[in-house]
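>>> Fold the following for me, if possible:
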Amino acid sequence: MPQPPVEESEPEIEPPTDTAVSKPAKPAISNDNGWDNGVLDGTFHVVTNLWWGENARVYKLYENDVLIDTQLLTAHTPGAQTITTIITNRQNGTYKYYAELSNDFGTTRSDLHEVTVSQALPAKPVIASDNWDGDGNYTVRMDMWWGTNGTTFNLYENNILIHTQNLADTTPAAQSAEKPVTNKAVGDYVYQAELVNAAGSTRSDVMTVHVTK
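Take a look at the predicted model:
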């Protein structure tokens, strides 16, 4: 009695072997701080490029001599390799970066690359009121026209916090917020707005509202 044909199993495919014969070629580092949104804020990308040559299997990025990112890479010598690290919420200052690329034959370090952050704090807001008639009911409005956004809006009246509001961060787009004020007695009221983000806070100039009736 004839036997049914035996199905052949699929051959095992071994992973490709990289052809590197020495340690990785030297990488170059760049960043997009200021190019991404026009603001030298504390959120940007550090990009490491190996343009051609012996490839790496491991990438490490150091910030001020502290290891902040490690990634495993697919090597395909002599093709280019590009690795990106996202940097967020850095305060104003200068940050020094270097990358290390490694394979079975050794490690190659990039040159030092500096990034200056000078606009991490929220841009300065301005405030106004619509108390044209001098009564005790009016609205205090905050506007930040362009720049690094805040994620929280605080309003102070006579140096006392009277209102807090969460804001969406869409840097460098404008931000605004309003606070209705009611039933104020005759007198002077001094207001100041504050925008807060992960790097710190920025306050507006003070504004005095005169309630006369």
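>>> CA only for contacts and neighbour counts going forward, please
Fine.
>>> Contact partners for the spatially most central residue of the chain?
For the chain, the residue nearest the mean C-alpha position is residue 43 (2.3 Å; C-alpha atoms, centre = their mean). Residue 43 makes contact with 33, 86-90 under the criterion C-alpha atoms under 8 Å, 6 or more residues apart in numbering.
>>> Quick check on those: which are buried?
Among the contacts of residue 43, those buried by neighbour count (16 or more other C-alpha atoms under 10 Å) are 33, 90.
>>> ok, which pair from the contacts of residue 43 is furthest apart?
By the measure C-alpha to C-alpha, 33 and 89 form the most distant pair in these, at 12.2 Å.
>>> One more, please, to line up against the first structure:
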Amino acid sequence: MSDITFEFVDAAGNHGTATATVSNITAKSKAKPGTVVLSDDNGYDTALQDGKYNVTMNMWYGENGRIYKLYENDVLIDTKILTDNSPNAQTVVSAVYGKKNGTYRYFAELTNAFGTTTSGTHVVTVSKAAPDKPVLSNDNWDGDGNFKVSMNMWWGTNGGTYNLYENGILIYTEVLTNHTPNAQSSVMTVTNRAIGNYEYRAEIVNYAGATSSDKMIVKVTK
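Just a heads-up that it's a prediction; the model follows:
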């Protein structure tokens, strides 16, 4: 019989522990776990270093661990109970998502009754969490007050919301479907504008921030 203590952090950042008593565990290991190696697949799915990826722990051969813990920037983010099949390999995948641009340091601990083995530090750099830049165009070829304003984000990290501003005022909002890294587009019909110049700016937003287009001037002449 043995006691296993779990550490956790809730969404508000509060730390806590919980202890479970476990009996009848058959252990094949005879020493502390073998060498622990971390890797990641950031960019494998979209070719973008975005904020969604997997961190994988491998212990290729040796004494197995019973408890796996993964730390991100020294904070525990994942814990799993493993099966001891020493000396076979052990693999654990931890899903990471919602990370903003920055550098994230990971290390893993693999623990059994004989001790704990800690991996080296594995660094993941996120550089494409925010949406890529949208481009505006229009079809006001005749100069009247009725035209279409089109937004295109040709390739890159997608956004979930599209905002269109006219002379600094938000005039249109649309919910977008995220299918990174494919293109995103939207068309808004503008009507009955008086003679004058109109400045437009597009903005694509996701959890990591907002990315704006260059400003576009449309001239209404009749």
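>>> now what about the TM-score between them?
TM-score for the superposed chains, counting by TM-score structural alignment, normalised by the length of structure 1: 0.91, backed by 200 aligned residues with a C-alpha RMSD of 1.4 Å.
>>> Return the member of the contacts of residue 43 of structure 1 nearest to residue 157 of structure 1.
Using C-alpha to C-alpha, residue 89 comes nearest to residue 157 of structure 1 of the contacts of residue 43 of structure 1, at 29.4 Å.
>>> what lines up against the residue nearest to the centre of structure 1 once you look at structure 2?
The equivalent of residue 43 of structure 1 in structure 2 is residue 52 (alignment by TM-score structural alignment).
>>> Same check on residue 123 of structure 1?
Alignment note (TM-score structural alignment): residue 123 of structure 1 maps to residue 132 of structure 2.
>>> roughly how far apart are that match and residue 174 of structure 2?
17 Å (C-alpha to C-alpha, to the nearest Å).
>>> between the two, which one's more packed in?
Remark: of residue 132 of structure 2 and residue 174, residue 132 carries more neighbours, 22 against 14, as counted by other C-alpha atoms under 10 Å.
>>> wouldn't the more buried one be in contact with residue 157 here?
Yes. The pair residue 132 of structure 2 / residue 157 is scored as a contact, 5.4 Å apart, by C-alpha atoms under 8 Å.
>>> thinking again about what came up before, what do residue 33 and residue 89 of structure 1 both touch?
With C-alpha under 8 Å, 6+ apart, residue 33 of structure 1 and residue 89 have common neighbours 42-43.
>>> Name all residues that make contact with residue 206 of structure 1.
Residue 206 of structure 1 neighbours (C-alpha under 8 Å, 6+ apart): 190-193.
>>> now residue 98 of structure 2: how far from residue 58 of structure 2?
For residue 98 of structure 2, the distance to residue 58 of structure 2 equals 24 Å [C-alpha to C-alpha].
>>> And residue 7 of structure 2, by the same measure?
Separation of residue 7 of structure 2 from residue 58 of structure 2 (C-alpha to C-alpha) stands at 22 Å.
>>> Now do the same contact list for whatever residue of structure 1 lines up with residue 162 of structure 2.
Taking TM-score structural alignment, the alignment pairs residue 162 of structure 2 with residue 153 from structure 1. Neighbouring residues of residue 153 of structure 1 by C-alpha under 8 Å, 6+ apart: 163-167, 177, 193-196.
>>> CSV please, covering the residues you listed and showing distance to residue 106 of structure 1.
Rendered in CSV, the data for these read as follows (distance: C-alpha to C-alpha, whole Å):
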residue, distance to residue 106 of structure 1
163, 58
164, 54
165, 53
166, 49
167, 48
177, 56
193, 55
194, 51
195, 48
196, 45
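>>> what's the neighbour count on the aligned partner of residue 164 of structure 1 in structure 2?
Residue 164 of structure 1 maps onto residue 173 of structure 2 when the alignment is built from TM-score structural alignment. Number of residues near residue 173 of structure 2 (other C-alpha under 10 Å) recorded here: 15.
>>> and residue 173 of structure 2, what does it touch?
Each residue near residue 173 of structure 2 by C-alpha under 8 Å, 6+ apart is listed here: 161-164.
>>> same thing but 10 Å
Neighbour list for residue 173 of structure 2: 161-165, 188, 202-204 [criterion: C-alpha atoms under 10 Å, 6 or more residues apart in numbering].
>>> Would you quantify the distance from the match of residue 43 of structure 1 to residue 132 of structure 2?
16 Å.
>>> In ChimeraX, select just the buried ones from the contacts of residue 153 of structure 1.
Restricted to buried positions by 16+ other C-alpha under 10 Å, the ChimeraX selection for the contacts of residue 153 of structure 1 reads:
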select :167,177,193,194,195,196
